[in-house]
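>>> For reference, the sequence and a predicted model appear below.
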Amino acid sequence: MQNEQSSKDNPLAVFPGLMGSAVEFAVDAAQRTILFWDVMRQRGNQYREHIAEAAPHVLEYDVELVVDGRKLDRPVNYLLARIVPPKGVTLEPGRRPFVIVDPRAGHGPGIGGFKADSEIGVAMRAGHPCYFVGFLPEPMPGQTIADIALAEAQFLETVSARHPDAEGKPCVIGNCQAGWAVMMLAAVRPELFGPIIVAGSPLSYWAGIRGQNPMRYSGGLLGGSWLATLASDLGNGKFDGAWLVQNFENQNPANTLWSKQYNLYAKIDTEAPRYLGFERWWGGHVNMNAEEIQFIVDELFVGNNLAAGTIRMPDGTAIDLRNIRSPIVVFCSKGDNITPPQQALGWILDLYGSTDEIRAFGQTIVYTVHESVGHLGIFVSAGVARKEHGEFSSNIDLIDTLPPGLYEAIFTPRSAAETGEDLIEGEWIMRCEARSLDDIRALGGNDAADDRRFATAARVSETNLALYRTFMQPAVQAFANPLLAGWLQQMHPLRLQYELFSDANPLMAGVKAMADQVRGARRPADPENPFLAMQGRVSEAVETGLDAMRLKIEAASEQAFTTIYGSPALQSAMGVDPHGDKPLRRVAKDPLHDQLQRARIADLKARIPEGGIREATVRALLYAGLDRRSIDERGFAAIQRVRQAQPDRTLADFKQLVRDQFLMLLIDEEAALAAIPGMMPEDPARRTGAVQVIRDVLAAAGDLTETTLERLGRIEALFGSQDAKTPLRMPARGGGGKLRPAS
């Protein structure tokens, strides 16, 4: 009876042993195949519905339109929207707003708020109001990159005007291609910005490491930017963003041709919602005007002119990234094959010869390098959002107050018995450690010979573009028309794959009915089925083969590029010195800046004796903590509590105070310390209270060194106070060399 009942529940149970496993797998595989194609059908229908929307996006949140860029004096297809906080999220009055700018790199907008654990989500949970800069699929006639920059400037002015009581200018996050756009605007309108976070953003386009990330060779191997011009001409003045997406697809053929689809097929019962959610964004292609893509390719991807300071706005203003006055946070990853760390950070080496030069320009640069996450993971990974983006959001005021210099953001897990636990937000502790340019160089990059090759490729691009415009463009433009442009766009392979498997194709008519029947009789194979294991091994073999093919193609591409553009004859013909060893992208020094710097130094020296207990306390705290070469979020949180108890001192005032006192110590440390007694009030209680603040802040992170203790002793002598309430003691022998607050 029991066997009969089992047979009714599972008809496949009548097949014994290996035969039973084979039949079970065959049924499961057939059902998964039908369900797979039904998901493809849903994907196609979703694509058609998405592109039919007036303003397609993939934001998880409700939004309110604030500014429509189409109604500006120089119309653009960009929009500013306010993110409506979801139920259960409370924004804190006075918190600076966050503005998330999504990349227009072939896809539609929304990836910065793709899900709850996202850049937008963690910023709102930290109490910040959030705004989103998105765009429509079609550009406005004649709009340029400069027009978009002007529109985004008006967006930021609007956001600041809506939050007049915020403790700082808006924090702006530029994802991927939006990163360079944000940096360009910040260079010409620095007063609009609070801290800037550029995530996965290429800023130094030639940089990279031999044998890795060969996308940088594409421009040279294709002969330069003339192909972008041809595509725009065939598009009747518009460039199809699907071609940019195709470039991303080509970087990982194993994922494009196999892994992505196989993962859905293998996990068909659970994977469909995630797959369809991502495909909604991945398939939402948008267009650009010919002028826009030409600027991007000529000035950035091939020309690499951003860090060189040779790009100019229409009014002639040079875009010099050294003019940015806001802290710049660079988030990149070693696992990113689109924007490797060298392209995200190489601009620092192009602009500066030392960290002293960074300080001289008053810039604060913070970077963090993830070990493994891929390009899209920087924006969409829930783990990255909860860790890196969450910490940036929670500690944005710390970043904004850092003294000028170069820092690396380090994240350590929060433990149960952490020192200063009440000063920690979230599950991670962020500290900013001082770095030098050698730390950036250690990541790898180009040598002088590599730069000559890329400079030659840029000159060849200019030549080929001129030849195309002279001999081919008139005929192509005469042949092109809106009908041809529309037909070419519809027939693009990336668009066609969605259309062919939607309900618009009569051959897909029966798939839904079959899938409904399968769901009602679904019989997945046992996870221990040997044929499932065999299926997995076959998949691994396919991936390995495709990866091997990719590596061979990449090696051949790199060899072709280095051979062609490393030719001394070609370099000479293109006006590049084959034997030059000077950096080709280094920005020239501005004599006016040197004069201003000397005047600034003289002013700071003259003001060293000025100030009272506040200035003396900050100066002393900076001096005592210089030995650590790092700033911990717990110490800053302790400072914030003291500052917030003094409502007359705004964050902007405090930031300027910290910077001035830090620079005074750099200019003349001994004179700055010697002036402290003259800044002290007569009241001994106030002096003792100031010392106590210094001790509390230093002890918050629990890692005082002997040198720090010696510095603290000198400060106490200068303040004339030896009776603070929290004495610090030497650790017990073998205690790791750390100093802890005495119990």
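Nice, I can see it.
>>> C-alpha only now, for contacts and for neighbours.
Will do.
>>> count of neighbours near Q646?
By the criterion of other C-alpha atoms under 10 Å, Q646 has 10 neighbours.
>>> Tell me if it really is in a strand.
No. Counting by DSSP: H, G, I helix; E, B strand; the rest coil, Q646 falls outside a strand, being coil.
>>> helices or strands up against the one helix or strand Y498 maps to?
Assigned by DSSP states H and E, Y498 falls within helix 493-500. Judged by 3 or more C-alpha pairs under 8 Å, 6 or more residues apart in numbering; DSSP states H and E, helix 493-500 is in contact with helix 17-52, helix 242-250.
>>> Now with 7 Å, please.
helix 17-52 (3 or more C-alpha pairs under 7 Å, 6 or more residues apart in numbering; DSSP states H and E).
>>> Taking the centroid of the protein, which residue is nearest it?
Residue closest to the average C-alpha location in the chain (C-alpha atoms, centre = their mean): A199, at 0.4 Å.
>>> take a look at this one as well, against the first:
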Amino acid sequence: MDVLRRRGNQFIDHYRAGKPPVLVFDHEVIVDGTSLERPCNYMLLRIKPEAGEKTDPTKRPYVVFDPRAGHGPGIGGSKEKSQVGVALRAGHPVYFVAFRPKPVPGQTLRDVALAEKLFLDKVAELHPDAEAKPAIVGNCQAGWAIMILSALAPDQASVISIAGSPLSYWAGKEGKDPMRYFGGLTGGNWLAALAADLGGGIFDGANLVSNFEFLNPANALIGKPYNLYSKVDTEADRYLGFERWWSGHFLLTRDEILELTSELFIGNKLTRGRLVDRSGDPVDLREIRAPIVVIASEGDNITPPPQALNWILDLYDDVEEIRANEQTIVYTVNRSVGHLGIFVSGKVAVKEHAEFVSSIELIETLPPGLFEMVIEEIEPEGGVTPGAPAYVARFEARTLDDIRAYDDGRDDEKPFEVVAQMSEVNEGLYETFVSPWLKPFANEGMAEMQRFFHPQRQRYLWCSDVNPFMAGIEVAANAIREKREEAEPDNVYRRTEDLIMRSSEAFLEKMTAQRDLMLEQVFKGIWTNPLVVALSGQAASYADSRKPRASKRKEIEELRDLKLAAIEKRCQQGSFRQAVMRVIYASIRETGRVDARGYAAAQEIWKSHPRFDGISWAELKTEAREAALMVSHDVDKALESLPMLLETRQEREEAVALLRRLAEWRPDVALDVKELMARVEKILGMEAPDGPRRIAARGAKPVAVMPHAPKAGSLAARKPTSRSKH
């Protein structure tokens, strides 16, 4: 009870302080959105390194975007082991996009998007000598925001990472993922409009928080409180730190919440190409040029893997189309962590997010296509804190069937098309016949009182010093702490207590599963009804929903062919570096994998090679992307022209020796490219009778790696190891 009292007081103090971001890092405001031509409540913060630590201004900046889904900003940097902490420890300049509790009157999502674009422009301006453009990270709803931003401004970012971001809102498995049904069960978007009208044109984010807790009442009512109760001596600080963020309820304008629900959640218009910008042009995610990294989890009941990944299926028919669009998509799926854990958990921070930061140069040089980032735990060696886990990533080529495997088919998405259509009808009826007479009765005083008495806020106030009945709790708790003795783990009362609570939690979980099943059946009963389908217009012979999705494949391939025609003219021209890169990309094509350890080894090898001196990372990346495109278009022509690039015997010997060194470093993939190496040596007239056989005898296999000058704190600084626990 004393911890709950402190939680209530913390809630009040945070409110009185203006609900600042819950960042544990010192920071300063760089750009205030209220001062922009189209003002909004967003702001750009610069994270300050701790005393004695420095960031390298020439390193790639990181910009973290937090979600605005009822809570306040800061969760991406609310602890040392976080997205912010990982990038900061690696020496990168880090920026954070935050927002204030109340929106600017009349603020829209388009105003926010414009502000975020200006924020990225400012970061690039502050780091003119940086090795690359900013890497941007979007959590949950901020993920689709930066995807839209990157589609409208493709040159803003170098790499995009989206964590737990719902982009395909209708997707999910039958019998699971009930949150997607809520909009249909309430008749669509009109309820959000009603809530905003009652709030005087403001939508209360506490309503969204209630929806999150409604998903898992067993955890909200028993699991989370009992975890605190049973570990109250050690759990209080962590609990209070999280509750400081969880209890900070933020507001949205009426226009923002309606655009969110009608355009994105219920309408699902983003990946279908029906979302338009200010000029009326459709927002097409295929316009994004930067590599995209998707982090999802099978334990996430708010953004399950199908919602995080099915947008790839919506945009592309196969991997060849992804390659034709010169797009690189990487995904990784955690097996158990929940939604918030994707961007809050310290374990995820030191695993998925840390590997994203340490492998970002490698990700940038991956060839176009679809890859899964597989992260393995390895035995810690020199430079790693004893007892701390150490990980290494590899990137394996995947097909769209691998994405489909996370879902159970897409037929269950058809009723959502009916919901989307009827939602617009219901909202139109509400806007025409209800909203005009309701708005005059709603005023600021009534709205504030409504927000004050919201159950999400009252539960904090009742357990604070504002409540006189809590007056004696602090004194009693302090007295108990002095004489407190812990019961043994096998104490019969302690074991009975745990059994009762765990059984109660399991009972609630079963009841929740039955409730979710009932909600799904009610949803299907309504929105698959032939009469409702006919009224929505979806049963018409030429309804839009029955038409095939507009494909840009022909346009994409025509553009690619134009680029290839220009590249083909240079096919017989190039440098030593380009020749090596062609072989490396051909080996990636052969093996279907790229290993971060091999990449680290390549950094060490090329670090001392004179032919890789004096080239910038931007120039090297451009050459690598051109080599990848050339190999993907015509691998035979790319390899047959190698003698034109390596004219002298000395150059050919150096190239073959370099490729052999890379091949011998990793003995687990070289046999897969043995024939490729033999072919390359034959093309160059460098056949060595004992060359390929010598490699095969040693069991050595080359790894597909990309060149880059080593960076401080990168994988090159680690001692490579082939010993793995898995």
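Structure's in. What do you need? In this text the structure is predicted, and so the values were computed from the model without any measurement.
>>> List the buried residues in the helix holding Y498 of structure 1.
494-495, 498-500 (16 or more other C-alpha atoms under 10 Å).
>>> next one: stretch 264-283 of structure 2
264-275, 282-283.
>>> A helix includes V594 of structure 2, no?
No. Assessed with three-state DSSP, V594 of structure 2 is strand; it does not lie in a helix.
>>> To which residue of structure 1 is it aligned?
By TM-score structural alignment, V594 of structure 2 lines up with I631 in structure 1.
>>> ok, its match - contacts?
431-433 (C-alpha atoms under 7 Å, 6 or more residues apart in numbering).
>>> mind redoing it with 6 Å?
Contacts for I631 of structure 1 (C-alpha atoms under 6 Å, 6 or more residues apart in numbering) come out as 431-432.
>>> one step back: save the buried residues of stretch 264-283 of structure 2 as CSV, and put in distance to A388 of structure 2 and secondary structure too.
As requested, these are exported to CSV (distance: C-alpha to C-alpha, whole Å; DSSP: H, G, I helix; E, B strand; the rest coil):
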residue, distance to A388 of structure 2, secondary structure
L264, 41, helix
F265, 40, helix
I266, 43, coil
G267, 45, coil
N268, 42, coil
K269, 44, coil
L270, 41, coil
T271, 40, coil
R272, 44, coil
G273, 45, coil
R274, 47, coil
L275, 45, coil
P282, 47, strand
V283, 43, coil
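>>> In a markdown table: those, plus distance to E619 of structure 2.
Shown next, in a markdown table, are the buried residues of stretch 264-283 of structure 2 (distance: C-alpha to C-alpha, whole Å):
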| residue | distance to E619 of structure 2 |
| --- | --- |
| L264 | 38 |
| F265 | 41 |
| I266 | 44 |
| G267 | 42 |
| N268 | 39 |
| K269 | 38 |
| L270 | 34 |
| T271 | 33 |
| R272 | 36 |
| G273 | 34 |
| R274 | 37 |
| L275 | 35 |
| P282 | 32 |
| V283 | 30 |
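>>> and which of those is nearest A171 of structure 2?
If you rank these by distance to A171 of structure 2 using C-alpha to C-alpha, N268 comes first, at 10.0 Å.
>>> Skip the chain neighbours and tell me the closest residue to that closest one.
Y169 (5.9 Å; C-alpha to C-alpha, 6 or more residues apart in numbering).
>>> Relative to G267 of structure 2, how far out is that neighbour?
Y169 of structure 2 sits 9 Å away from G267 of structure 2, going by C-alpha to C-alpha, to the nearest Å.
>>> what's the answer for E321 of structure 2, then?
For E321 of structure 2 relative to G267 of structure 2 (C-alpha to C-alpha), the value is 26 Å.
>>> ditto for I75 of structure 2
28 Å.
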